[in-house]
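Undergrad: no FASTA, just this:
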């Protein structure tokens, strides 16, 4: 009943204090309601659904009052919706389009006419769902894709269940692709069933409404709550969920180990056309499905809701591996996986060839987006981390739908032709063509050692700005936490993750690369930047000084590169190793035996690695900085004092001293080194390996030739 505020299956988030401040501003209340609905993923998916309100505005053309519909525009997400994401249109002009509508075969042409109905020229482009809201007479409307509702909508007996569950107060419209004609069908359903509180769209979603923002919000929650409660009451009545469990999951630690081990291999196959970023989840809902007896029956059927398969492709790839299988033999593993991927690509090509129309866009990437590993978890691969994560979330939604539909009836997926018509819809293709050009490092995963400060932090920041995702790390946890906070203010949660990494620890190195593989699918760029400096006369150097310099700079570079190459070879997509060395690798100076010789070893190790790894398309290059004093941890404490003493100046005079001795008379900053690193990986130097870029302002004695 209206006003009920206690729910079991959805979150009641309405705050009267907040809403009262917005009283009288229906558009602000629409945004508030939309944000609340988008905050509960049980109500709608990321980027899915749309909401609207109709208000009386003054027409700027004639000064008269007119009804304007504000509706979520094309793209965007309800949870983060702002006014700039709304389209504002004249309601009467939208209705006038009925006069010229010529039928379903001309439906796509109607979308261009929505622009002629725009009231606010600064508003968002109208979406294909605009007429669905316009042709219903209610002041506030919610169109969502709740798993609980779609489970009923995708059930074989969905129409009868809807009528029985809601005693005829929820209408039903059979599956039809969104557009002008579906808007007319919704209006017809309302006319045939006056007084209903909503409409269920077969295999698609739910429309609910109200005279106020609050009434619409409450109506939506109540309807979804009833759907979810009905499903819960029926779980187990027909037998075990998904037919019962066929296999048991590995324990959580072993699942993560298996995921980290296989993710780069899967990523390599999925990147045969375009480099992809990965996402892994072993959510309990996913494990219940992928470990079940019904997996082989349900997974190939594909998803039902268009929002789902637009993100996930029509169906996933199911691996035929045992959960605890030994994955260490790469050749044997690839021999087992290669036929699976080839079969999937052939199946997708057949789906395209069977369903295509004369004017269909060319076939897209035939690789799977979602990969299921029974006993371990689910992987998703897409052009960036957010898209991969959202694809995994959508497939989890699809699992929820299949679970609910199977509990109350039999799950039904969209027919392949209908799915194709959505996936290769010319309007969807036009939307894809309008997307901005990818940044140079889009699809790349970078691991920069010592990336919590100084040069390493600048490199990681630059690479993320250019489209990469990064694993931030440092051996100083407090410093790492500060860096994570800084990056959190600059970037999104999908742009980076963190891990403690001491390059002298094999366990830390393994953990860091595992984190990169689990969170992003692998690694493409390794930058060895972690370092320290000790400046002492020869007689003052200790064994401990020597050992830590060589352990961090030389052995650390070797061990991190070794693990990075292992991951890159699994991917078989090439890669980059950049070693931050130093002018001191080439130039002899006083009080510098340990540091300078370690830097020389780093430089020659880089040459050796470049010579060895070329066959794997892994490039190894060097950046030689000098005197990067600002923001650099190595200049804290005795190093600066030692160098100042060696050159006979004060520590305060060091920056100017270093600048004066360069040909360009320049102070070197961390961002200068980052730019040099970017030059190596930006694509402009893709055929260069074994090279050195000096970033030292010009030190003639450090010239390589």
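TA: In hand now; what should we look at? Only a predicted model underlies this, so the values are computations on that prediction, with no experimental measurement involved.
Undergrad: C-alpha only now, for contacts and for neighbours.
TA: Fine.
Undergrad: how much space between residue 241 and residue 407?
TA: Residue 241 sits 7 Å away from residue 407, going by C-alpha to C-alpha, to the nearest Å.
Undergrad: what's the helix or strand for residue 622?
TA: Per DSSP states H and E, residue 622 falls inside strand 618-625.
Undergrad: ok, and what's touching that strand?
TA: Contact partners of strand 618-625, identified using C-alpha atoms under 8 Å, 6 or more residues apart in numbering, comprise 565, 568, 574-583, 603, 606-607, 609-610, 613, 668, 673, 676-677, 680, 688-696.
Undergrad: filter those residues to the buried ones?
TA: Neighbour-count burial (16 or more other C-alpha atoms under 10 Å) applied to those gives 565, 568, 574-583, 603, 606-607, 609-610, 613, 668, 673, 676-677, 680, 689-696.
Undergrad: restricted to strands, list these.
TA: 575, 576, 577, 578, 579, 580, 692, 693, 694, 695 (DSSP state E).
Undergrad: which parts of stretch 632-647 are buried?
TA: Per 16+ other C-alpha under 10 Å, stretch 632-647 contains these buried residues: 632, 633, 634, 635, 639, 640, 641, 642, 643, 644, 646.
Undergrad: try stretch 77-96
TA: Buried, per 16+ other C-alpha under 10 Å, within stretch 77-96: 77-83, 85-91, 93-94.
Undergrad: of the residues you listed, closest to residue 198?
TA: residue 78 (19.6 Å; C-alpha to C-alpha).
Undergrad: could you find the closest non-adjacent residue to the closest one?
TA: residue 38 (4.7 Å; C-alpha to C-alpha, 6 or more residues apart in numbering).
Undergrad: next one: residue 671
TA: residue 458 (5.5 Å).
Undergrad: thinking again about what came up before, what about the residue nearest to residue 78, how many residues close to it?
TA: Using other C-alpha atoms under 10 Å, the number of residues around residue 38 comes to 24.
Undergrad: again with residue 17
TA: 8.
Undergrad: also residue 459?
TA: 27.
Undergrad: the structure to be compared is supplied as follows:
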């Protein structure tokens, strides 16, 4: 049975974490202290439950709590070796769990355990960090709160900060919490309700103070030519730039991108003070661990052309990498972890918005959200004072903290297709849907493209949320429709790495009954459609400069001459030769082009359900419901081919084990001797 204190803690945490004004995603931590019977002695034992490392308050559950014995945690004060060795205390937490201990304790565990109050909240609200990063933050805190909230000078999170806050809370019994210089807020209370009320009082009071006291335009006037472009033009510009920016941000390791054109971002990059403020970087550790110490800022107006912006982006990227390497060299010590990469995580483009990057879509999106938090912090600090984040040396100490490195090492190994963005045509049903599902399961972000937008959206929703899959409309026979679908992919994920040409239809008729419109429709969708999709994909992949894969779902019919199949068989042969032609042309760009030749895939197939199955069954003189079995009987393995088998072949080609293979066709037909490759 859940302890009542834990029940209250989870409710409080979820409420606080659900409102972005209170704290950012996965930012901050909460705790509660109470007693439970020791299962060995039966006597009460005092415990502290605290949000574990890496959890999110808004979605916190009991499994995300670390559970420690309070007597043992507080006894660590007696063996604390001092601030120069405080990192050793994190390992000491391993000797304090109650039972299995729950989640891994975070670096802030000491703060929660050493403060006497039964309930403690540590949060990262924009309003609180604005005061914490103001040049005269201590005086402003006194002016805003009187003695109800106490100022704590900057100190890196850890055991000593826990001791500092505990001492301040004890010396100031009238205080409900504190502002942590450069960092955030901490509040406490006798009950969970009181603690939550105190947290909200600090946050809302700070918000009102900044609003009432702050000046109207803290970022200065709008610069000529820097105002936001009209929405349609802005998004078209962003889609054009995204693959270039993503390629630059992936110089050291592949990244997934996210695009933001919120009013907060567009206003910031339009204002006169944005270059100065952006150069100062973020302050709250939760922010810069995700955004890096500072963003890359394009120093051109929105009126610049795409070509001018691309040229300048490449110059600025080279400068950024050199500056980041110099930052590392300035502060690294012999025991510092190796430099993790010199590419920016945040790229700001006036008039267009912000591109953010990470190891997956969620990480990229959250990095962007954190930079929005940072803009709000800078606005608040500049409104009442001047923005003064923690200094560069302190940022480096945290960014390259041994404890942060240990956290990275503990993370699970990425899936084979992590960081890759897949674009699958005809993906709302049949083979395409199975391919999309398999690629997502292997770690890819997936764009489900289909002629029917609603079916594409529904299929994407079955795969996961928008961090994993999106649905887009794509008439592959229309060049502009194809380009528009790829623009959506670029805006969603930064670009495209893996394209599967699967869209198709089948018309089964004898030669003399095949009309020109039958022929044209068949070739428009599959031959022309594959060409249009591959052309747009190749353009984006070349701009990214990080290689890619194009896979054609062709057919055994590209080789096997069956009856009453002239239009379908001819267009499949066209697709098969496109594979060879494009493999030869795109190889220098590290773009691999391969094909898959399935036998008839009956189950789950939109093509077969749409009439093709009945036509082929009539040709072969079998019942339509027996067609899959009929196809299986004529193969060497006597096994039916399913959509999942084709999806497995796509993964085999793109999952990392066949990196030196291009121009290949893989049969997935259970063995059709007449379709053997020669």
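TA: Thanks, I have the structure now. Here the structure is a predicted model, which means the values were calculated and not measured.
Undergrad: now the TM-score, please.
TA: Once superposed, the chains reach a TM-score of 0.98 (TM-score structural alignment, normalised by the length of structure 2), with 676 aligned residues with a C-alpha RMSD of 1.3 Å.
Undergrad: hang on, the earlier thing: among residue 241 and residue 407 of structure 1, which residue is more densely surrounded?
TA: Neighbours per residue, other C-alpha under 10 Å: of residue 241 of structure 1 and residue 407, the larger number sits with residue 407, 26 against 19.
Undergrad: and the more buried one, what does it touch?
TA: So residue 407 of structure 1 contacts 231, 234, 235, 236, 237, 238, 241 (C-alpha under 8 Å, 6+ apart).
Undergrad: try residue 580 of structure 2
TA: 593, 594, 663, 664.
Undergrad: take these and lay them out in CSV including distance to residue 120 of structure 2.
TA: Output for these, formatted as CSV (distance: C-alpha to C-alpha, whole Å):
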residue, distance to residue 120 of structure 2
593, 57
594, 58
663, 61
664, 61
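Undergrad: kindly provide the distance from the residue of structure 2 most remote from its centre to residue 434 of structure 2.
TA: In structure 2, the residue that sits farthest from the middle, by C-alpha atoms, centre = their mean, is residue 512; the gap is 53.9 Å. According to C-alpha to C-alpha, residue 512 of structure 2 and residue 434 of structure 2 sit 35 Å apart.
Undergrad: now what about stretch 388-400 of structure 1, what contacts it?
TA: Applying C-alpha under 8 Å, 6+ apart, the external contacts of stretch 388-400 of structure 1 come out as 45-46, 147-148, 151, 277-281, 285-286, 289, 303-305, 307-308, 311-312, 369-370, 378-382.
Undergrad: what span of structure 2 is it aligned with?
TA: Across structure 2, the stretch matching stretch 388-400 of structure 1 (TM-score structural alignment) is residues 364-376.
Undergrad: what of stretch 155-173 of structure 1?
TA: By TM-score structural alignment, stretch 155-173 of structure 1 lines up with residues 134-152 in structure 2.
Undergrad: cool, and stretch 212-230 of structure 1?
TA: Counting by TM-score structural alignment, stretch 212-230 of structure 1 falls onto residues 191-209 of structure 2.
Undergrad: same question for stretch 108-119 of structure 1.
TA: Aligned using TM-score structural alignment, stretch 108-119 of structure 1 spans residues 87-98 in structure 2.
Undergrad: tell me the counterpart of the residue farthest from the centre of structure 2 in structure 1.
TA: In structure 1, residue 512 of structure 2 lines up with residue 539, judged by TM-score structural alignment.
Undergrad: ok, longest helix in structure 2?
TA: Secondary structure of structure 2 per DSSP state H: the longest helix is helix 306-331.
Undergrad: the helix or strand just after it vs structure 1, average offset?
TA: As assigned by DSSP H and E, the chain's next helix or strand after helix 306-331 of structure 2 is strand 346-349. After superposition onto structure 1, strand 346-349 of structure 2 lies on average 0.3 Å away from the residues it aligns with, using mean C-alpha distance after the TM-score superposition for structure 1.
Undergrad: tell me the helices and strands packed up against strand 346-349 of structure 2.
TA: When contacts are defined as 3 or more C-alpha pairs under 8 Å, 6 or more residues apart in numbering; DSSP states H and E, strand 346-349 of structure 2 sits against strand 296-297, strand 353-358, helix 361-384.
Undergrad: in TSV: those, plus distance to residue 395 of structure 2.
TA: Listed next are these as TSV, based on distance: least, C-alpha to C-alpha, whole Å:
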stretch	distance to residue 395 of structure 2
strand 296-297	17
strand 353-358	19
helix 361-384	15
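Undergrad: out of these, which one sits most buried?
TA: A comparison of these by mean neighbour count, using mean count of other C-alpha atoms under 10 Å, puts strand 353-358 on top with a mean of 29.
Undergrad: mind giving me the packing neighbours of that one?
TA: Partner elements for strand 353-358 of structure 2 (3+ C-alpha pairs under 8 Å, 6+ apart): helix 231-249, strand 256-260, helix 263-270, strand 346-349, helix 361-384.
Undergrad: so which of those is nearest residue 503 of structure 2?
TA: Using C-alpha to C-alpha, the nearest of these to residue 503 of structure 2 is helix 231-249, at 23.6 Å.
Undergrad: how much space between residue 630 of structure 1 and residue 316 of structure 1?
TA: In terms of C-alpha to C-alpha, residue 630 of structure 1 sits 50 Å off from residue 316 of structure 1.
Undergrad: who's more crowded, the two?
TA: Taking other C-alpha under 10 Å, residue 630 of structure 1 and residue 316 do not tie; residue 316 has more neighbours (24 against 16).
Undergrad: ok, the more buried one - contacts?
TA: 299, 300, 302, 368, 369, 370, 371, 372.
Undergrad: is it possible to mark the buried ones in these?
TA: Counted by 16+ other C-alpha under 10 Å, the contacts of residue 316 of structure 1 give 299, 302, 368, 369, 370, 371, 372 as buried.
Undergrad: return the closest of those with respect to residue 337 of structure 1.
TA: Checking those against residue 337 of structure 1 by C-alpha to C-alpha gives residue 371 as the nearest, at 11.7 Å.
Undergrad: show me what the closest one lines up with in structure 2.
TA: Using TM-score structural alignment, residue 371 of structure 1 sits opposite residue 347 in structure 2.
Undergrad: check residue 565 of structure 1 too.
TA: That one, residue 565 of structure 1, aligns with residue 538 by TM-score structural alignment.
Undergrad: swap in residue 313 of structure 1?
TA: Residue 313 of structure 1 maps onto residue 292 in structure 2 when the alignment is built from TM-score structural alignment.
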